[in-house]
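1. just coords:
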């Protein structure tokens, strides 16, 4: 299959960016226009992501945002997800680390994490075809460094028809391509946390028609939270070379990413009060902002591999992201037609390893011990660490908080997530009736492999900060051990022995598309169509239906010739009884919009769209797929449609910009444990003002959303979807002189619910990030960034959806204050 796609690429003259500016032939692409040029000619600003051809935003019936590299650097992002939260309308919860963020837009639901209804792109092509692959979300394979020129985002609208699987929108990270000669080296260190990083970037012309850009980063350190080891280690290298000619260009590019970063999952917190007015606080000896259940005493997981061979896995891998990409793009003229073509092959793999605390399985040590020992008076002792072998005489005083964690080691190999994509299109402009008619037609083809192995284990841990949590052993009152070296079982013993899974699947996506846009005077009207059809093929091994236990056997893990209690709980894969995956799908997307430019500085627009998102691994191991022949029991589960309407006003003056958009969306959602419909409506604001040295950028989104149907739990109908706040906002004031910049970036949200049952609330919060820059010389810049400047204890999510009797919830919170300093040398 991969060879066929490589041949397909070779049949085309040369590849091109599906979303590159048509002005690339004049060697100035929208993918890297300097901010200064946009300021000098604001009316010439073109937006090129998710549209047929780049054109002035005030002449386009779309909702867009763009963040330039100079602004992104000030926001102190610790991951790409923290960049996305500065896009109006975007709901980003990027607090698991470099990946695994929850990302959605305009009230579209976040059922199981990732970016289901959004497509994350790099240089106009998808990182992964599906943004919510379990334990392999698209943001995990993206990094921001000095090679980043701009982030463009389109919300709704034409994203439904100019990208597959992106009905909510597209976020596109655009690389520098050597337009500006010169480079930079930047050295960064944490002032109150351990990180050491070097970034570099260099671009130059090899001739009048050939230019290149190369850059990347390398970093190492423990990171923003205490883990007890270097949880960050690795880097990225990117390169591209461009040849321009009359009427077009050719570009080749490559990317190599090999980077380890920690996965920050839920940690215990104390909660008091009521469901509607909860009060969250740290437990003794553990700060949820700076600590994690990762530990120097938990660096390995011993369990069965996908071949049922006893294997040790390195838990310090965390989220290990490996990408080797090769691609190219081209644009050229054929008569009066402009042909654009792009191809990319990405060999993607890695791992996702972290510590998961299930609801109600962390609490007072005596109570949790009694659950698993099935008797009171059980005995706890240290399995490793400096107190290894020592009996815990008073469990209630353990570490000053008395807590015992029944922890599941989320240990998943991303064996193969290879993504191969090709997009070719032709566009032409006719003079017609005093206006211009633009027609575009194209064909998109992609292949996405999802080959992952879930080999989880179950251990007992103490709740202790500073990366020093030890594993614990549990024994019956008579001394009979229930654990082995801290392991209660070598599978998901705490979760009912489910989800011991292997995915070995391939997805094919095909999509012809076309658009027409007519622009006459102040009026622009257009429409587009896209027809997606594809296949899902392969096989899966494991719990073939939701709730069916995995296979469990006895195995002498430590090789001492004796089978312990823990060794009777060894999960294996049913390699002789795979379940096939074999089904097809298709759906039609369309979008119609009209824009009227009332004046040079003012326009109004409206758009109605229907798009879809094909479901991938998230519906496998469910009753949607027949485990006997791989067909769909419910054909409607193959994809989820999204219908949207939007209308707004755009104003752009010399010093002020304001965009106001009202929106409405209706969504269906099929997932392993969901069969639902949603509705959302609201208003989105984005604006900026610049007066002398003062500048203010701001955005806010007010949303009302509810569940309108639920085939599995009817009581959920009428409830607000989990994590959906009424208001999210971003505000960035700054003061800038020739040598000095100081400012703050405020990210905020109002209250939301922890679960769809609308019981336990998550309090709203505002996080303040501060930044200051001083230019010592023309080529030397000093910067200080503070993320969560005031060390706010901001709860993002809880595993529990109602106040538990123990008063202990498993939460994800925003990282505490982290301050970094950088020195940049330009040359």
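-> Yep, it's here. Nothing here was measured: the structure is a model prediction, and the numbers come from that model.
2. Going by C-alpha atoms from here, please, whenever you check contacts or count neighbours.
-> Fine.
3. Disregarding residues adjacent in the polypeptide, which is nearest to the residue nearest the centre of the chain?
-> The chain has residue 139 as the residue nearest its centroid, 3.6 Å off, counting by Cα atoms, centre = their mean. Excluding its sequence neighbours, the residue lying closest to residue 139 (Cα to Cα, 6 or more residues apart in numbering) is residue 99, at 5.1 Å.
4. cool, residue 419 as well?
-> Among residues not flanking residue 419 along the chain, residue 448 sits closest, at 4.8 Å (Cα to Cα, 6+ apart).
5. any idea how far residue 311 is from residue 413?
-> According to Cα to Cα, to the nearest Å, residue 413 and residue 311 sit 12 Å apart.
6. of those two, who's got more company?
-> residue 413 (23 against 16; other Cα atoms under 10 Å).
7. which stretch of helix or strand covers the more buried one?
-> Counting by DSSP states H and E, the element that carries residue 413 is strand 403-416.
8. just checking, the residue nearest to residue 419 is part of a strand?
-> Yes: under DSSP: H, G, I helix; E, B strand; the rest coil, residue 448 sits within a strand.
9. okay, now the one to match up with it:
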């Protein structure tokens, strides 16, 4: 199916190119004067060089005029930042801390210290989400929203009116797509990377007829990967297209896109010997290229017991990675009727996810100690006198001595998740601007609704393996005094067959009503306020399971295998939430201004609650306060925002891994207040034409307060005032750029210094993730319609760790002051990009 779709896409690209004159040149496009409409140029600036924002306000505005923190990144901006992923792009902005070490998608994004993996950031495409929930079943916004040449610009709103603009939002990331115009334009782009990356991007747009325009584009990509898996890493592609027709008073646009992509997921790995924390594991598991992913799991057999008592065996391939396939169609209408502006948007998404990944579980252990003949093992194999290791599947004949390597062995968990999902969403709003005796009002009233559903199947099982890159699976073998095999603790490397088994479904709906008014009292003084009420209906079921002994006396691996027992948990939740915001903006001059804002955010339980077993159900609530100062002089600017957020309550509950049983423990309820105080700055200095200096800086203090539940092994006193896990107090970047030309050729050299401060892996702030920094650089050469770019990241191979090992260290750390287990940053790599515009 993918091959056929991509072939058709390439054919369409070629056809569209043939429809245009060969001599067509790129022409700059003026901003569309119609309120609220996105434009279709590679610039986000008006004629005065000011950035234009369409996200978060009733009508498009200059960035300087909005009373909240926002950024608009054009294609040119993104090319210069040269991000490796969407998360990497967002991490260049103030107030957004990311862990982009998991691969291309499903990375960690935290907005202003918000301690959730998604930062309550809602991804949109042209002002509407592709899937309603902030987090789907093992996918989130950056899994569905991929950057390519069909992305005209990316707009990011932090705080401010986000709770009114979108559901569940502390931030909004809006991908504005390219629309066609009367002027034909197109671009082709080839990328090669030293990670064995090959990528083709194409885009073509132009007129179809009278007042009718088209745009089509997408990408094809294969990437060997930043780490050496021993199998292909990322492969797949995307195609997006739209047709737009302009009326005298507005426009209508039909959109469609299709994604079919595989992405391998990188999980944390041990980087130091837990027995001797100063001893690096680099000789066996290289910091920058090593991974526990292995070709030995290209044909993993996952066994579980179904509800009829039949043992099922799923054949899975770790190389499939996160396989996301979905299609979306949408319809957008904008129209002006005298003083009224009407906006109607609708979309439908249908897709599936098949997720194969190898998760880290417990720290590696001493191989000899792990092979001790314990009483439990001796009881199973009464004639055994010792246990020893062998390469999995060799019937104990290919002996393995851990001391020939690091002396360690480790557990890892193969996770398979299957989900089908769909989401229908629509938004209808009317906006009217009118004058009164005391200033003017710009009033917007609207309604949003969505029906969204997900199915769920999860099966996890544990393996025993070497501590090295591309590890071989190990069998732990029982031998008698004569050296003969009398049994196995494992079965072809499987330490425990399926230890976690879930199946269920959720069908959900939401209806939201919202209103926002911007009141301009005098020139430069504006007060705005908004409210959004949402009503949720969550409905789902989850099949229950228990452990069964499958009866194979030759191995212990099947002694406690999960199977469905015929039970079912049904769950229905009806809840309503109310979000609001109020702000004031005053521009002292055309170059200096400031604003204040307060907002209230409520986030209801996710739709995934419907198919969870015994979940912690809670509505997260937050009060947010902001004070901003802004200065803009042509291409130079400085935006500084102070923020204070109090979550009360915040659900940080988690599911720990039990190394003794190899299974997930019961959910640990961790309900507390979280307070985040900070300041973020975003600036650019452009004094001379040949040099510019940009950068962002965030200084914050995110900490826990008032733990409200009793957590086993953790007291409130151990947590009170501690730094929120995995959140730095300081992070930012500096970006110098030099420009010069020679004849018709233009050159730009740029660099980037990035810094991430100290973090902790656990609630008790015991185990530290040290601060780290990195250097990146690039050069772009442009000659007429041709452009060549070279980009290098982490040029000095600076070391940094993210995440820790969340399966086991969240409560009290790793037993060491400095983390010995984590997800390393990527090493030095380069990308070469050649593009042609017409």
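-> Perfect, I can see it now. Treat the numbers as computed from the prediction; the structure is a model and nothing was measured.
10. related to what we said a few turns ago, map the residue nearest to residue 419 of structure 1 across to structure 2 for me.
-> Using TM-score structural alignment, the partner of residue 448 of structure 1 in structure 2 is residue 452.
11. show me what contacts its match?
-> Going by Cα atoms under 8 Å, 6 or more residues apart in numbering, residue 452 of structure 2 touches 131-132, 421-424, 507-509.
12. just to revisit the earlier point, residue in structure 2 paired with the residue nearest to residue 139 of structure 1?
-> The alignment partner of residue 99 of structure 1 in structure 2, by TM-score structural alignment, is residue 105.
13. Kindly report the same for residue 249 of structure 1.
-> When structure 2 is aligned by TM-score structural alignment, residue 249 of structure 1 is paired with residue 251.
14. I'd assumed residue 334 was in contact with its match.
-> Yes: with contacts counted by Cα atoms under 8 Å, residue 251 of structure 2 reaches residue 334, the gap being 5.4 Å.
15. conserved subset of the contacts of residue 452 of structure 2 in structure 1?
-> Conservation of those in structure 1, assessed by both residues aligned by TM-score structural alignment, their matches' Cα atoms under 8 Å: retained contacts are 131-132, 421-424, 507-509.
16. those strands in the stretch 401-550 of structure 1, which residues are they?
-> Counting by DSSP state E, counting those that start in this stretch, the stretch 401-550 of structure 1 has strands at residues 403-416, 419-432, 435-454, 457-462, 471-475, 487-489, 502-520, 523-541.
17. Include distance to residue 605 of structure 1 when you put those strands into JSON lines, please.
-> Shown next, in JSON lines, are the strands of the stretch 401-550 of structure 1 (distance: least, Cα to Cα, whole Å):
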{"stretch": "strand 403-416", "distance to residue 605 of structure 1": "43"}
{"stretch": "strand 419-432", "distance to residue 605 of structure 1": "22"}
{"stretch": "strand 435-454", "distance to residue 605 of structure 1": "18"}
{"stretch": "strand 457-462", "distance to residue 605 of structure 1": "54"}
{"stretch": "strand 471-475", "distance to residue 605 of structure 1": "60"}
{"stretch": "strand 487-489", "distance to residue 605 of structure 1": "59"}
{"stretch": "strand 502-520", "distance to residue 605 of structure 1": "13"}
{"stretch": "strand 523-541", "distance to residue 605 of structure 1": "9"}
